[in-house]
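just need the structure, nothing else, for what follows:
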Amino acid sequence: MADHRAALAAYERAAALAAGHHTDLDPATRLTHAHAWVGGGAPAFADALSRHRSALQSSLAGALHALALLVVRHGGPAPAVPALTTPVTTLAPVPGRFQGIDADAMTALVASLGRAAHTLPVAGARLAAELSGQALSAEPGHALGRIATWTAAQSDDLRRRLHRIRETVPGLSLPSGLAAYGLFGAHAADPGGAERLLARAGAGDEEAVTRLLSVQEGGADTGLAARIAAWWATLSAGTRERLTALPRFGLLNGLPATVRDRANRRWLAEQRARLERELATATADLGRLADPGLLGGWERIAARLRRIDLIEAELRPVPGHPEPLLLAFDVTGQGRLVVSWGDPDTADITVTSVSGLTSGLDAAHGDLERSRALWQQASYYSGDRAIASITWLGYDAPQLDPGLMDPAKSVAFGSAAAEGGKALASFSDGLHAAHRPSGNARAVVIGHSYGSLTTGRAAVLRPGRFADDVILIGSPGVGVDHARQLGVRAEHVWVGEAGNDPVAALGRFGSDPGDASFGGRHMPVGREVFTAAHSSYWQPYSASLQNMGRIINGQYEKIVQPAPLNTQPQLLMPELGDPTER
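Predicted coordinates for the structure are as follows:
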């Protein structure tokens, strides 16, 4: 009888411990569910927390069951073992593309883990003593000790990281990447070694920047831009200023747009100075050596200087438009140029234009004019919302040159679009990562001609988070058979095809986006003569430009029909007449 009473007393003391501690990790778990921390190490942390919470409750339950059986073995009545599993029910918000993170919630998470780390070691030791005192295995108590050790380690790590974030990043709503890679960075997978490369870059290692850009170009690391944004946000002002002097540093997606602009303009000036010195040397060598073989080298240097002239000319302020921001450039090879009219980090709406055949640095003027026209049209409809309009010439688009016969470069094949799509997906990651926290900011991507295929490849790589609306203009196909396969809701995939546009009629890459079976929404654009149709979409006052402006602003109900080219009845070509008379 004495053994029965001793076992029952031990059970009751253990039950009191279980009642007081089985929910110790519930507050932290609720916070991770309620605030929709996503990306980077956040999911791995949430999974680890859930496992430790389950282990805490199962260890306590296991101890109670062992003591209850002991009571029965010694002739006592079976105690009613309480259920120790608890539900965690919250109304979790759906994270937006530019949604911020509540810094106070991060503080509450650290505090709740700290409290559990303080109480669980004592509870574990007491439970182990109760079990050992009844000659039972003390493993459930030791398990609580291990859970306490893990919780303490998380609390210390998160407290240190949060302190650093709060010291360097102002405001109560923080970029989501700071939670993904700043707060939960210890749990973030890093197969490409980006964290080590960023540490090296922070110390001034130019090779590390080059390697980061290589990872970025590949488009496989979906969290790279967010990791860069979180890393940048916690650097000191002196370190930031020093890093902007590194060659190509401003090409990193995830950095603030104004930082990229400052770093890239600085690098552009340095390249000009270097190339001018090289050209002077090459000119002297030509005159001194009279070797015609040197002319090719001289011309390459001169061509790159002409490209710098072009970039500097395009960066001059345009009356009535915001200051252009130089987000990326490259004067070598086919050339690259990415310019934003308006700051994409603070804009309420960002639209990125992707061009196709024959586009590139040398022909950038027309693409930049189109982006300015889009900015002007979208701003006309936007009210007090700020617009950023970006020209993205960030890939080697097919050209009408000898490369036309090369499958890797030809407009007849999808190889260039596949490579460009990776780079465009990474660029899109950077726009989202660097944007100020916002619950209603919008991202729109417009792909024209072969650029629509590039846009389609990028959208498939980032399903559900590439853009709010995708507009396909004069598209020969986007590599899929239905709009929903782009990872964007089909009702937000818009297709504009001018009558007589020969490229839009090709349907070479997957289904023809203009067919009803593709599932996209028709954007009225009008009709032009055969030779002008493919480039007519940005004409001032045109229905196509107006409709793009409306879609950019999400004003779908205000889309207009094009004016008829002829108000008289048309027997042979009725599409030229008044649509209300058909």
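
drop to CA atoms for contacts and neighbour counts, all remaining ones
OK.

most centrally placed residue in the chain?
The centroid of the chain falls nearest to residue 429 when counting by CA atoms, centre = their mean (2.3 Å).

surely that residue touches residue 228?
No: contact criterion CA atoms under 8 Å: residue 429 and residue 228 do not qualify, at 10.7 Å.

separation between the residue nearest to the centre of the chain and residue 419?
16 Å (CA to CA, to the nearest Å).

same check on residue 545?
Distance check for residue 545 against residue 419: by CA to CA, it reads 29 Å.

hang on, the earlier thing: skipping adjacent residues, who's closest to the residue nearest to the centre of the chain in space?
Spatial nearest neighbour of residue 429, chain neighbours left out: residue 225 (5.8 Å); criterion: CA to CA, 6 or more residues apart in numbering.

isn't that neighbour up against residue 426?
Yes: when contacts are counted by CA under 8 Å, residue 225 is listed as touching residue 426 (7.3 Å).

counting neighbours, go ahead and name the busier of the two.
residue 426 (29 against 25; other CA atoms under 10 Å).

by contact count, what packs against the helix or strand in which residue 14 is found?
Using DSSP states H and E, residue 14 sits in helix 2-21. The contact analysis (3 or more CA pairs under 8 Å, 6 or more residues apart in numbering; DSSP states H and E) places helix 2-21 against helix 42-73, helix 103-133.

please give the structure of this sequence too, so both can be compared:
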Amino acid sequence: MTENMLDSRRWAPHTIRAAAAAVDDGRLHLTTLTDRLDDVGRLDGWSGTAADAARAVVRGAVGELRESLRDADIVRRALTDAADDIESILPLGLVGNLSAALARLQVVEGTLVDTLSAVDPDPLPTAVARDEANRRLLVAERARLLAEADRLRNTLHDNVFGGLISNADAGLEQTERRLHALDSIEAVLDKGNRQLLLLDNSGEKETIAAIAVGDVDSAANVAVFVPGLGSTVQDSIGRYDAEVAGIVGPGDAGVTWLGYEAPQLGWSLLDPDTSVLSGRSADVAGDALATFLDGLPADSHTTAVGHSYGSVVVADALTSDTAVDDVVLMGSPGVDVRSAADLNAGNVYVIESPTDAVADTGWFGRDPNLLPGARVLASTGADGHGQYLDAGTVSAANVAAVVSGAPTTPARVRVDAGDVLRVLLGLAF
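You can find the predicted model right below:
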């Protein structure tokens, strides 16, 4: 993924955000690899000329990579702040700086991995590595946010005007929301058999995260669920985690991917960059999701599951070079493809409740249940727009079947009343 970002001529705001995500991913790899090296270095009998030489090479690689990451992080922060106005940062030469840092990261990280593999041939599980690094980050973020909350409270207490001038009240509210998000993450992790694969507080408003139930590294089947409108880590990840746990079997893994700031209701509807009526959030999220999917074990059977706006994100990710074995689009408000073949998936499945008005809008493109080549599955038990993964529904059983590779139950009727109405109104594709 990193090498695809080094051509600054192709950069757009969503590619810049993906580049920033790649730098963060490199930092996580570095942290875990250096910890692993320390463990290897303490092994009894690991000594001698070869061992000392390996240590020296790795220390040099680690030092260079840390320098690269420091440089890249400065640029990443600038790019994150200015991603929506790319013209304003091009004259600063920041794109070139980040490209150079990413190129150095690529070379040095490869040296580090190759050297460590030579002295410790056991492969480093990617999911385990990310989980360990993100759990440490979780502790550090909680300490940082608690200190920031105390600072903002003191500012409000000492200022006769409160937050009218300093805006400290809004800052405190956002900080407390992020702390709530960390609480929700920890509550899911406390269930056990969980992996924290993503944690990022650098977004403008929301904490983003991804949590797996099961071991992604060893799972034969991996599901990645992407929710839509109104989803937040603090308020939603616990419920989604329970739903995902219900669609994966023993020995399999399911990921709740809230790796983007999902559209919300309210004033954000008026902002074209964040509105649920716009596809811009899906463009940004699609790149991030593609990066995440590319990092999953190549030998696992991978299923991407998108609900509502999340289905738009999934479709965006799968129109790039990223591919999965199967994809399930639930309650989708439309995808910008002409046929199932336009998605890089072995099989495209669609689940749409007859009473789901959102799924009949075709707002973002063609209604998936009318896509040539798509397989429409039964949704019995799922009424309306939000019950597709409820326990006991045929829709949830169908998703579980796709994830495990078991037989599915097809829908009796492919076209419903909403589809007919759209045709009559001349809105069909």
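
tm score of chain vs chain?
Once superposed, the chains reach a TM-score of 0.67 (TM-score structural alignment, normalised by the length of the second structure), with 330 aligned residues with a CA RMSD of 3.8 Å.

and the gap between the residue nearest to residue 429 of the first structure and residue 196 of the first structure?
Taken as CA to CA, the span from residue 225 of the first structure to residue 196 of the first structure is 15 Å.

what do you get for residue 276 of the first structure?
Noted for residue 276 of the first structure: a distance of 36 Å to residue 196 of the first structure, by CA to CA.

state the helix or strand in which the residue nearest to residue 218 of the first structure when sequence neighbours are not counted lies.
Of all residues not flanking residue 218 of the first structure in the chain, residue 422 sits nearest, at 5.8 Å (CA to CA, 6+ apart). Here residue 422 of the first structure sits within helix 415-434, counting by DSSP H and E.

buried residues in stretch 353-361 of the second structure?
For stretch 353-361 of the second structure, burial by neighbour count (16 or more other CA atoms under 10 Å) applies to 353-354, 356-361.

format these as TSV; extra columns: secondary structure and distance to residue 254 of the second structure.
Formatted as TSV, those follow (DSSP: H, G, I helix; E, B strand; the rest coil; distance: CA to CA, whole Å):
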residue	secondary structure	distance to residue 254 of the second structure
353	coil	23
354	coil	27
356	coil	25
357	coil	28
358	helix	26
359	helix	24
360	helix	28
361	coil	29
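
residue 341 of the second structure: neighbour count?
Counted with other CA under 10 Å, residues neighbouring residue 341 of the second structure total 16.

from residue 178 of the second structure, how far out is it?
40 Å.

what's the answer for residue 314 of the second structure, then?
The spacing between residue 314 of the second structure and residue 178 of the second structure, counted by CA to CA, is 26 Å.

looking at those two, which is more packed in?
Of the pair residue 314 of the second structure and residue 178, residue 314 is the one with more neighbours under other CA under 10 Å, namely 30 against 22.

what strand or helix carries the more buried one?
Using DSSP H and E, the element containing residue 314 of the second structure is helix 309-317.

what do you get for residue 268 of the first structure?
Assigned by DSSP H and E, residue 268 of the first structure falls within helix 257-289.

average offset of that helix relative to the second structure?
By mean CA distance after the TM-score superposition for the first structure, the fitted helix 257-289 of the first structure averages 2.4 Å away from its aligned residues in the second structure.

what residues in the second structure pair up with that helix?
Counting by TM-score structural alignment, helix 257-289 of the first structure falls onto residues 127-159 of the second structure.

give me the distance from the matching stretch to the chain's centre.
Here stretch 127-159 of the second structure shows a centroid-to-chain-centroid distance of 21 Å under the convention CA atoms, centre = their mean, to the nearest Å.

neighbours around the residue nearest to residue 129 of the second structure when sequence neighbours are not counted, how many?
Leaving aside its sequence neighbours, residue 129 of the second structure sits nearest to residue 32 (CA to CA, 6+ apart; 5.6 Å). For residue 32 of the second structure, the neighbour count with other CA under 10 Å is 20.

and if you look at residue 401 of the second structure?
So residue 401 of the second structure, with other CA under 10 Å, has 17 neighbours.

who's in contact with it?
407-408 (CA atoms under 8 Å, 6 or more residues apart in numbering).

identify the residue of the first structure aligned to it.
Using TM-score structural alignment, residue 401 of the second structure lines up with residue 550 in the first structure.

for its match, helix, strand, or coil?
Secondary structure, DSSP: H, G, I helix; E, B strand; the rest coil: residue 550 of the first structure is helix.

now do residue 328 of the second structure
strand.

picking up where we left off before, now do the same for the residue nearest to the centre of the first structure: its match in the second structure.
In the second structure, residue 429 of the first structure lands on residue 294 (TM-score structural alignment).

sorry, back to before: report the buried residues of the helix holding residue 14 of the first structure.
In helix 2-21 of the first structure, counting by 16+ other CA under 10 Å, buried: 4, 6-8, 10-15, 17-18, 21.

on that earlier part again, wait, doesn't the residue nearest to residue 218 of the first structure sit right on residue 459?
No: if you go by CA under 8 Å, residue 422 of the first structure and residue 459 don't touch, sitting 9.5 Å apart.

residue 301 of the second structure maps to what in the first structure?
Structural alignment (TM-score structural alignment) places residue 301 of the second structure against residue 442 in the first structure.

ok, residue 257 of the second structure next?
Matched by TM-score structural alignment, residue 257 of the second structure corresponds to residue 392 in the first structure.

number of residues surrounding that match?
25.

repeat that for the one 3 residues further on.
Number of residues near residue 395 of the first structure (other CA under 10 Å) recorded here: 27.
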